[in-house]
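Q: everything below, folded, please.
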Amino acid sequence: MEQVIVAFENQKSLWRVKEILEASGAISCIVCKSADQVRRTVRKLHITTVVCGYKLSDQSAENLFEDLPLFCAMLVLAPQDRLELIQNDDIFRLTAPVSKGDLVASVRMLTQISHRLERFVRPSRSQEAEEVIRQAKRLLMDRNGMTEEQAHRFLQKTSMDSRSKLVQTAQLVLDGAELG
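A: Next up is the predicted model:
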């Protein structure tokens, strides 16, 4: 069974979309109530599809999309006037109200697209490299009071700025700790 995240500011919409998708029998929904919760859940459970409204309690869907992994697809379900405000062409849109069949078919299509995309986008790292990254994050969390997400973003930004691989940046953090 495919897992997707459902996140809406309006609780009635959230539970209605969840009910429709799960009634199809092929989709299991994880409910999130904020953009921050969506980000954490995507990373923790490796979810590839997010269905949400135009805006969540703490952020717009478009801003949230920028923080998601490249393989993660987003479907925004909203009235047409709200959908027209979305600038990012990589976000899928569906005008509300929508038929049950169109909603289920759209979500199934997105899950298939995101799984295919994931094969090309997601780099495979060795277990050793993953462990170096975990240790560097742990060190940043302990020494700097960062959350795991903040430590990960720090490593990502530093590696992008220095044009080095994430594992190389993580190793530099660990090497610096040994010197200090």
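Q: contacts and neighbour counts: CA atoms only from here.
A: Fine.
Q: give the burial count for residue 119, as a bare number.
A: Neighbour count of residue 119, defined by other Cα atoms under 10 Å: 11.
Q: separation between it and residue 42?
A: Relative to residue 42, residue 119 is positioned 17 Å away (Cα to Cα, to the nearest Å).
Q: could you also give me the structure for this second sequence? I'd like to compare it with the first:
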Amino acid sequence: MGADEDLMKITDASMTRFGRFGGRFVPETLMQPLKELAEAYGRLKEDAGFMEELTSLLTDYAGRPTPLYLARALSRELGRKVYLKREDLVHGGAHKLNNVLGQALVAKAMGKTRLIAETGAGQHGVASAMVGANLGLETEVYMGEVDIERQKMNVYRMELLGAKVIPVRSGSKTLKDAINEAMRDWAGSYET
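A: Here you go, the predicted model:
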């Protein structure tokens, strides 16, 4: 029996999007929360009320759809039309809000009361803080101590919006370590 056959025996390909190349590699402690999340998302994406609320927030709160802008000087230089999609015009100044809105609505629909996020430069943390404030969800943002020093304005914005910024003092004290701490928190508290 070859390696591919061995892999197929231990992998339920029906649970993947990419056949034998799909699957997931996550700690066992996250399997149940991921299963619950997948079930909730599968149900909610078919729920007209949920989709209407998400669309409304993306339009009225985030300011989508954002415009296309013809970059005239660049177009002249290259000899063809170049358009820029202006995601910087989304409320909060970054595309991060698009994703956080959907995730937070799913969390709220699942009965969760708290958002956990990680951030490096601060934009994801700011978006999470904005959405948490808008939806009435407690928000905690893990951020490396080094990044906190570098991004004081975004830390101020997160706190102004009601988020608790949790300094990460382990490892390189940057985004990688903030991600690890956020995942640890989620694994230990996914019920909330």
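Q: tm score of chain vs chain?
A: Put the two chains on top of each other and the TM-score (TM-score structural alignment, normalised by the length of structure 1) is 0.31; 91 aligned residues with a Cα RMSD of 4.8 Å.
Q: residue 116 of structure 1 and residue 29 of structure 1, how far apart?
A: According to Cα to Cα, residue 116 of structure 1 and residue 29 of structure 1 sit 20 Å apart.
Q: which strands and helices sit next to the host helix or strand of residue 180 of structure 2?
A: Using DSSP states H and E, residue 180 of structure 2 sits in helix 175-189. With contacts taken as 3 or more Cα pairs under 8 Å, 6 or more residues apart in numbering; DSSP states H and E, helix 175-189 of structure 2 sits against strand 114-119, strand 138-144, strand 164-168.
Q: about what we covered before: so residue 116 and residue 29 of structure 1 - more neighbours on which side?
A: Legend: neighbour count by other Cα under 10 Å for residue 116 of structure 1 and residue 29, higher for residue 29 (20 against 12).
Q: the longest helix anywhere in structure 1: what's the following helix or strand?
A: Determined from DSSP state H, the single longest helix within structure 1 is helix 100-121. Per DSSP H and E, helix 100-121 of structure 1 leads on to helix 127-144 as the next helix or strand towards the C-terminus.
Q: what number of residues lie near the nearest residue to residue 83 of structure 2 once chain neighbours are set aside?
A: Leaving aside its sequence neighbours, residue 83 of structure 2 sits nearest to residue 70 (Cα to Cα, 6 or more residues apart in numbering; 4.5 Å). Using other Cα under 10 Å, residue 70 of structure 2 has 13 neighbouring residues.
Q: which parts of structure 1 are helices?
A: So, for structure 1 - with DSSP H - the helices run 11-23, 35-45, 61-67, 80-83, 100-121, 127-144, 148-161, 166-179.
Q: got the contact list for the last one?
A: The set of residues that contact helix 166-179 of structure 1 without belonging to it, under Cα atoms under 8 Å, 6 or more residues apart in numbering, is 129, 130, 132, 133, 135, 136, 137, 139, 155, 156, 158, 159.
Q: buried residues in that helix?
A: Of all the residues in helix 166-179 of structure 1, those buried under the rule 16 or more other Cα atoms under 10 Å are 166, 167, 169, 170, 171, 173, 174.
Q: which two in those are spaced the farthest apart?
A: 166 and 174 (12.5 Å; Cα to Cα).
Q: re earlier: my guess is the residue nearest to residue 83 of structure 2 meets residue 84, correct?
A: Yes - if you go by Cα atoms under 8 Å, residue 70 of structure 2 and residue 84 touch, sitting 6.5 Å apart.
Q: not counting sequence-adjacent ones, nearest residue to residue 64 of structure 1?
A: Residue 64 of structure 1 sits nearest to residue 35 (Cα to Cα, 6+ apart), 6.0 Å away.
Q: now for that neighbour, how many residues are close by?
A: 24.
Q: same thing with residue 101 of structure 1?
A: Neighbours of residue 101 of structure 1 using other Cα under 10 Å come to 11.
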